[in-house]
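[1] sequence unavailable; structure follows:
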């Protein structure tokens, strides 16, 4: 690998991580010494890359820095194709359409050989077995999460018992056969998980819930013992 390729790969790794990553982890992934890594970091910083951190503390690429278009590897093309097709098959209509549009935009700027690889990928998504609730409900749930608005649900639990719940939705989990809302429940005063196929009716309230979505999601991860995404 040339040094130019290595610098581009280092930028890609930093862009992948949301939190500071140690020099040791970076050097291990790149297969270089710590001394070489520190030189590469300094080179990128001198070229204008906004990399915060220092030896012993870790490094993070600050928001607002945009990389020029990079060539995708064959594995990256496969991941993009598979992920977009899964969303197009499993999500609500509006999100599925966005996935197809994103895939088309990426294809339009790729060289001919890479575009053919993207369009003819042999990785396919099978038919969905989901009974996950109606399309409009999923769209409303996504909107409430994005806007941090409360949701009022008429909800039926696994025993068939109905109740009205006011919740603060912070995430929507997509499984193969169902969709689950992660939310703070005002009735239970704790986090609860709500299957969208058990929602009898749904209304997006005008009120914005009092804590940020990011804070709720972080608290839920801690409660569930889930490590933060990097």
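    Arrived safely, thanks for sending. Note that the structure is predicted; figures quoted are calculated from it, not measured.
[2] CA atoms for contacts and neighbours, from now on please.
    Will do.
[3] can you show me the strands along the chain?
    Counting by DSSP state E, the chain has strands at residues 51-54, 58-61, 149-156, 162-174, 179-185, 190-195, 199-208.
[4] also this one, for the comparison:
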């Protein structure tokens, strides 16, 4: 049996509905939108918790609870409540992506260089200015590491979208299993793995670049402002 036969078939690489590019686009859509939803919710909450130092127990409890939820069972529950389609899948994936973004943001803001934060406050900066000019730039690499972790989890888990009749690369796995088409199953699993690797490399490069630039830049800015004030 040639496990690559599905990938080698030119008909599966057309722009037709159900072909590989189409399913790949669906998979990327679920990944990007769900991570974006989680970021819109998790980053502000993480900044608030990290800056004030309050609510850490809530984050820990929510993170543990979210990780304990069986993803497939959650999908089925959302389908029963909201019907099949993209909405229940996006809800499930956003809940999955929220804990790493929330915890990374809170940890990044809370772990910002205390000397830089104290210098900013000594200059009379408001809490909002301390966050935007000092804590956020220093926390950004760690925040993006949380986004990176969330993205990889969502890419792998987005295969469950097929069980909600919502498409994605998981469709190849489900359809291949139903028809015992092992090359199709193999293609779906391989494409998900390759997509995760590509996204991990891209996000890893962004995080590495920010780690090299964020701290020195922020520290210099605060140092210049302190010198000017003196």
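    Received, thanks. None of the values given here were measured: they were computed from a predicted structure.
[5] now the TM-score, please.
    The TM-score (TM-score structural alignment, normalised by the length of the first structure) is 0.24; 86 aligned residues with a C-alpha RMSD of 5.4 Å.
[6] with respect to residue 95 of the first structure, which of the strands of the first structure lies nearest?
    Residue 95 of the first structure sits nearest to strand 162-174 of all those, at 12.4 Å, using C-alpha to C-alpha.
[7] would you tell me which of the strands of the first structure gets closest to residue 81 of the first structure?
    Of these, nearest to residue 81 of the first structure by C-alpha to C-alpha is strand 162-174, at 17.9 Å.
[8] which residues does the closest one contact?
    Counting by C-alpha atoms under 8 Å, 6 or more residues apart in numbering, strand 162-174 of the first structure makes contact with 90-91, 141-142, 144-145, 148-156, 179-187, 209, 213-214, 216-217, all of which sit outside it.
[9] try stretch 36-43 of the second structure
    94-95, 97-99, 101-102, 105, 143, 147.
[10] kindly recompute the last result at 7 Å.
    With C-alpha atoms under 7 Å, 6 or more residues apart in numbering as the test, stretch 36-43 of the second structure has contacts from 94, 97-98, 101-102, 105.
[11] repeat that for stretch 189-202 of the second structure.
    With C-alpha under 7 Å, 6+ apart, stretch 189-202 of the second structure has contacts from 148, 152, 155-156, 169, 173.
[12] OK, contacts around the closest residue to residue 110 of the second structure other than its chain neighbours?
    Spatially, and ignoring its direct neighbours in sequence, residue 110 of the second structure is nearest to residue 50 (4.3 Å; C-alpha to C-alpha, 6 or more residues apart in numbering). By C-alpha under 7 Å, 6+ apart, the residues touching residue 50 of the second structure are 106-107, 109-110.
[13] tabulate these (CSV), appending neighbour count.
    Shown next, in CSV, are these (neighbours: other C-alpha atoms under 10 Å):
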residue, neighbour count
106, 28
107, 21
109, 27
110, 21
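[14] count the residues that sit near residue 150 of the second structure.
    For residue 150 of the second structure, the neighbour count with other C-alpha atoms under 10 Å is 24.
[15] ranges for the helices of the first structure?
    In the first structure, the segments counted as helices under DSSP state H are 3-16, 23-30, 34-46, 74-90, 93-108, 112-119, 135-147, 213-224.
[16] to residue 195 of the first structure, which of those lies closest?
    helix 135-147 (11.1 Å).
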